[in-house]
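Visitor: Dropping the sequence and predicted coords here.
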Amino acid sequence: MSKNCIFCELRDERVIGECEFTKTFIDSYPASPGHTLIVPKRHFATYFEATEDEMLAIGKAVQNAKQILDEEFSPDGYNIGINNGLAAGQSVMHLHVHLIPRYKGDVEDPKGGVRWILKDKANYWDDKNKVRVK
């Protein structure tokens, strides 16, 4: 636990799921309706620091959250993401997994999904954007 961490100081009324190792709650700044975060109870920054038990618990929490979101929001798909480190966009240095419901029509063309993080690398299927190896 860290006293300066918003995820370590999470109010219980925000929690929609919990186990020995994790807490699950709706994101305060959702990218889409139902955007949910899964955090380990132990304070550490990246996925690569998680124990085997924590990784297993995180995976189960993602599955449990999906069931809740399926019932409440009926999304058409999901993105699952983790930002590890400042260069990857991590803004809270406590591991958190984003479970982001996706809906038909929420973007014009969802093809490429998370590849759009680096926009010039996203459209890999278009011949004009492929890199040729000589």
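Guide: Received the coordinates, thanks.
Visitor: Only C-alpha atoms from now on, for both contacts and neighbour counts.
Guide: OK.
Visitor: mind checking how far residue 56 is from residue 87?
Guide: In this structure, residue 56 and residue 87 are 26 Å apart, going by Cα to Cα, to the nearest Å.
Visitor: which of those two has more neighbours?
Guide: Neighbours per residue, other Cα atoms under 10 Å: of residue 56 and residue 87, the larger number sits with residue 56, 12 against 8.
Visitor: show me where the protein has strands.
Guide: Using DSSP state E, the strands found in the chain span residues 15-18, 22-26, 36-40, 77-81, 97-102.
Visitor: Looking at the ones you listed, which is nearest to residue 68?
Guide: The closest of these to residue 68 is strand 15-18. By Cα to Cα, the value is 8.7 Å.
Visitor: Tell me which residue is most central in this structure.
Guide: What sits nearest the mean C-alpha location of the chain, by Cα atoms, centre = their mean, is residue 98, with 1.4 Å.
Visitor: let's bring in a second model and compare:
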Amino acid sequence: MADATYDSNNIFAKILRGEIPSHRVYEDDAVLAFMDVMPQGPGHTLVVPKAPSRNLLDADPTTLGPLFAIVQKVARAVKKTFGADGVTVMQFNEPASGQTVYHLHVHIIPRFEGVPLKPHSGQMEKPEILAENAGKIRAALSN
């Protein structure tokens, strides 16, 4: 297993501290949701706890309830916003699973019948598209 020490300089910790900009869609005392800058489909959103957790395996159990309550709320809003047929919710733990950022995070991706997920290409989405999609999700969350 990789070094299981939480790195407070990971990119999501920097986003939480406001050191790196993000297109936020939801925030409360425990959780932040924001647009994935390398989306696998339109509306790809990430939900992270504010508590420092490397992944699901080391998270304090009290972190999980608030996190997954918001995952559900955001997933419903994303599905509605993009008129999706469903949503894929993914969460990776450790390198063998595909985890590349070592701060607990959940992916929410709207899905459409017959449309495959885009590969994780490292291609960044245009900021104006991310901002527009974030605004649409925020509007759905406020309804």
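Guide: That came through, no problem. Note that this is a predicted model, so its numbers are computed, not measured.
Visitor: Single out the most deeply packed of the strands of the first structure.
Guide: strand 36-40 (a mean of 26; mean count of other Cα atoms under 10 Å).
Visitor: What is it packed up against?
Guide: Packed against strand 36-40 of the first structure by the contact rule (3 or more Cα pairs under 8 Å, 6 or more residues apart in numbering; DSSP states H and E) you find strand 22-26, helix 52-73, strand 97-102.
Visitor: Go through those and name the closest to residue 81 of the first structure.
Guide: strand 97-102 (5.0 Å).
Visitor: Onto which residues of the second structure does the closest one map?
Guide: Using TM-score structural alignment, strand 97-102 of the first structure corresponds to residues 106-111 of the second structure.
Visitor: Show me how far that stretch is from its chain's centre.
Guide: 8 Å (Cα atoms, centre = their mean, to the nearest Å).
Visitor: ok so, going back, okay if I get the helices and strands packed on strand 36-40 of the first structure as JSON lines plus distance to residue 13 of the first structure?
Guide: Shown next, in JSON lines, are those (distance: least, Cα to Cα, whole Å):
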{"stretch": "strand 22-26", "distance to residue 13 of the first structure": "9"}
{"stretch": "helix 52-73", "distance to residue 13 of the first structure": "16"}
{"stretch": "strand 97-102", "distance to residue 13 of the first structure": "19"}
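Visitor: for these, which one sits closest to residue 46 of the first structure?
Guide: strand 97-102 (10.0 Å).
Visitor: Mean deviation, the closest one versus the second structure?
Guide: Superposing on the second structure places strand 97-102 of the first structure at an average distance of 0.9 Å from its equivalents, by mean Cα distance after the TM-score superposition for the first structure.
Visitor: Which neighbouring elements make contact with that strand?
Guide: Secondary-structure packing of strand 97-102 of the first structure (3+ Cα pairs under 8 Å, 6+ apart): strand 36-40, helix 52-73, strand 77-81.
Visitor: What I need now is those written out in TSV, including distance to residue 92 of the first structure for each item.
Guide: Conversion of these to TSV gives the following (distance: least, Cα to Cα, whole Å):
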stretch	distance to residue 92 of the first structure
strand 36-40	11
helix 52-73	17
strand 77-81	14
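Visitor: Against residue 62 of the first structure, how distant is the counterpart of residue 65 of the second structure in the first structure?
Guide: Using TM-score structural alignment, the partner of residue 65 of the second structure in the first structure is residue 56. From residue 56 of the first structure across to residue 62 of the first structure, the span is 10 Å (Cα to Cα).
Visitor: what's the answer for residue 41 of the first structure, then?
Guide: 15 Å.
Visitor: Then residue 37 of the first structure?
Guide: Counting by Cα to Cα - residue 37 of the first structure and residue 62 of the first structure are separated by 9 Å.
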